[in-house]
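Chemist: Turn this into a structure:
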Amino acid sequence: MSNNASVSAHGALSYEEFKQFQHYHLRLVGLIGSITTFVLFAPILFIMMRIIFSDILGMDLLLIEAVLAFILSLVGAVLVYLWFKLIIRYRSSSEYKSDQDIRNDVFYTFGDDGIHLNRTNSNKYYDWSDVRSIHELQEMYLLYVSKYKAIILPKRFLETDEQKQLLKQIIRRNITTQKTKWQ
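Modeler: Here you go, the predicted structure:
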């Protein structure tokens, strides 16, 4: 296989694909929020239960207080996680509807010289050194060019398995293994 081979693909990103990217990209924030909620609320609720049960009701039920604090904190963490998922859905929808570039056809060319993206009204070039990390998901590849910005390449844009394999070969030649997370 020659080193000057390239892979071309094109297509328009669907709302579901964009939503999947947003969910993957922001999943850690939701998880951290849920864990933080649990860790902060568990001791606070335990102290409140101690005050209610011992000072107000005059009972010393340590195990029940701990279990109630745990359950209420867990409920709070789950609610934060569900709220976060709702926010991602809303954010994805509004961003997808407001950004015409996301919905337009994109022509991708991946070669040893870099990545070329051609849209109706713009052309963009990324050198391989611009790519911070690459993540393979079940339905797409994400090539992060900054902490918050990624080139989204749905696998359906690549028509054959040979194209997918060639893309991986090009990436392996140009990106260190520490930057790649293959499925």
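
Chemist: from here on, contacts and neighbour counts on C-alpha atoms
Modeler: OK.

Chemist: if I pick Lys19, what's in contact with it?
Modeler: Residues counted as contacts of Lys19 (CA atoms under 8 Å, 6 or more residues apart in numbering) are Ile88, Arg89, Ser92, Ser93.

Chemist: tell me which element Leu143 is part of?
Modeler: Element membership of Leu143 [criterion: DSSP states H and E] is strand 140-144.

Chemist: Sitting in helices, which of the contacts of Lys19 do you find?
Modeler: Judged by DSSP state H, helices contain the following of the contacts of Lys19: Ile88, Arg89, Ser92, Ser93.

Chemist: Just send the residues you listed back as TSV, with neighbour count and distance to Phe157 too.
Modeler: Output for those, formatted as TSV (neighbours: other CA atoms under 10 Å; distance: CA to CA, whole Å):
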residue	neighbour count	distance to Phe157
Ile88	19	25
Arg89	16	24
Ser92	20	21
Ser93	15	22
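
Chemist: and which of those is nearest His116?
Modeler: Proximity of these to His116 (CA to CA) peaks at Ser92, which lies at 25.1 Å.

Chemist: Contacts only, for the closest one.
Modeler: Counted by CA under 8 Å, 6+ apart, Ser92 has contacts Tyr15, Phe18, Lys19, Gln22.

Chemist: run this one through as well so I can compare:
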Amino acid sequence: MECLLNFSGTLTLQEFQKYQWHYKFRAVIYGMMSYFIFWMGIGYFVQYNLLGMIVILILLTISFGSALFVGNRRTKREYKDNKRLSAMTSHYIFKDTGITISNPTGSTQYDWSEIRQIREYNDMFLLYITRKMAIIIPKRFIGSQEKLVEFRDMLNNHYQYSKIKLRK
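Modeler: Okay, here's the model as predicted:
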């Protein structure tokens, strides 16, 4: 089987945090909106004065900040505890049959049919294996702009579902 493309790299904490943010973005936004609407509704029905509404907004801001702080600490701990992410270089090999990811502890192989969704962001590609788990491929792993175009073409040619969001 012919190797279409290969590259390697070690994921940084910042890249892992960006992945977590992309993954959790909708949930965070919906949660914030729901929480805001709930407390503003309480304030409206209890008929707080302006000072009461300001206090509610301050409490909302503190609670959102706390939630983001706790989430960030959890992400850092998860990255630090997962040695495959934080301390090892992973090698990515793309073939007609699928994707192989190897590092010093072993290798994992995915068929193209196992990829549920592909997303491209400014600095990374996310190839979702499940709704909650993705192969994280920072663009810096790929290298040059030519290889990036080649990588996009390969994804378009081998990914058989409609849930692909790549940049032009």
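
Chemist: Include distance to Ser34 of structure 1 when you put the contacts of Lys19 of structure 1 into JSON lines, please.
Modeler: Shown next, in JSON lines, are the contacts of Lys19 of structure 1 (distance: CA to CA, whole Å):
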{"residue": "Ile88", "distance to Ser34 of structure 1": "15"}
{"residue": "Arg89", "distance to Ser34 of structure 1": "17"}
{"residue": "Ser92", "distance to Ser34 of structure 1": "20"}
{"residue": "Ser93", "distance to Ser34 of structure 1": "23"}
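
Chemist: Out of these, which is nearest to Ala150 of structure 1?
Modeler: Ala150 of structure 1 lies nearest to Ser92 out of the contacts of Lys19 of structure 1, by CA to CA, at 14.5 Å.

Chemist: so stretch 124-144 of structure 2 aligns onto which residues of structure 1?
Modeler: The aligned range for stretch 124-144 of structure 2 in structure 1 is 140-160, by TM-score structural alignment.

Chemist: what comes up buried for the matching stretch?
Modeler: 140-145, 150-155, 157-158 (16 or more other CA atoms under 10 Å).

Chemist: for stretch 3-15 of structure 2, same thing?
Modeler: Asn6, Ser8, Gly9, Thr10, Leu11, Leu13, Glu15.

Chemist: and those, which two are the farthest apart?
Modeler: Asn6 and Leu13, at 22.5 Å, using CA to CA across the buried residues of stretch 3-15 of structure 2.

Chemist: Quick check: Leu50 of structure 2 vs Ile42 of structure 2, distance?
Modeler: For Leu50 of structure 2, the distance to Ile42 of structure 2 equals 13 Å [CA to CA, to the nearest Å].

Chemist: what's the answer for Gln20 of structure 2, then?
Modeler: Separation of Gln20 of structure 2 from Ile42 of structure 2 (CA to CA) stands at 32 Å.

Chemist: Could you do Glu114 of structure 2 as well?
Modeler: Glu114 of structure 2 is 46 Å from Ile42 of structure 2, by CA to CA.

Chemist: And for Phe151 of structure 2?
Modeler: For Phe151 of structure 2 relative to Ile42 of structure 2 (CA to CA), the value is 51 Å.

Chemist: Can you pick out the residue with more neighbours from the two?
Modeler: Using other CA atoms under 10 Å as the criterion, Phe151 of structure 2 and Ile42 rank with Phe151 on top: 18 against 14.

Chemist: Double-check that Leu153 of structure 1 belongs to a strand.
Modeler: Yes: under DSSP: H, G, I helix; E, B strand; the rest coil, Leu153 of structure 1 falls within a strand.

Chemist: how much space between the residue lying closest to it once chain neighbours are set aside and Pro154 of structure 1?
Modeler: Spatial nearest neighbour of Leu153 of structure 1, chain neighbours left out: Tyr141 (5.1 Å); criterion: CA to CA, 6 or more residues apart in numbering. Noted for Tyr141 of structure 1: a distance of 6 Å to Pro154 of structure 1, by CA to CA.

Chemist: now do Leu79 of structure 1
Modeler: Leu79 of structure 1 is 31 Å from Pro154 of structure 1, by CA to CA.

Chemist: ditto for Arg89 of structure 1
Modeler: 19 Å.

Chemist: what about the counterpart of Ile93 of structure 2 in structure 1, neighbour count?
Modeler: Aligned by TM-score structural alignment, Ile93 of structure 2 pairs with Thr109 of structure 1. Counted by other CA under 10 Å, the residues lying close to Thr109 of structure 1 total 18.
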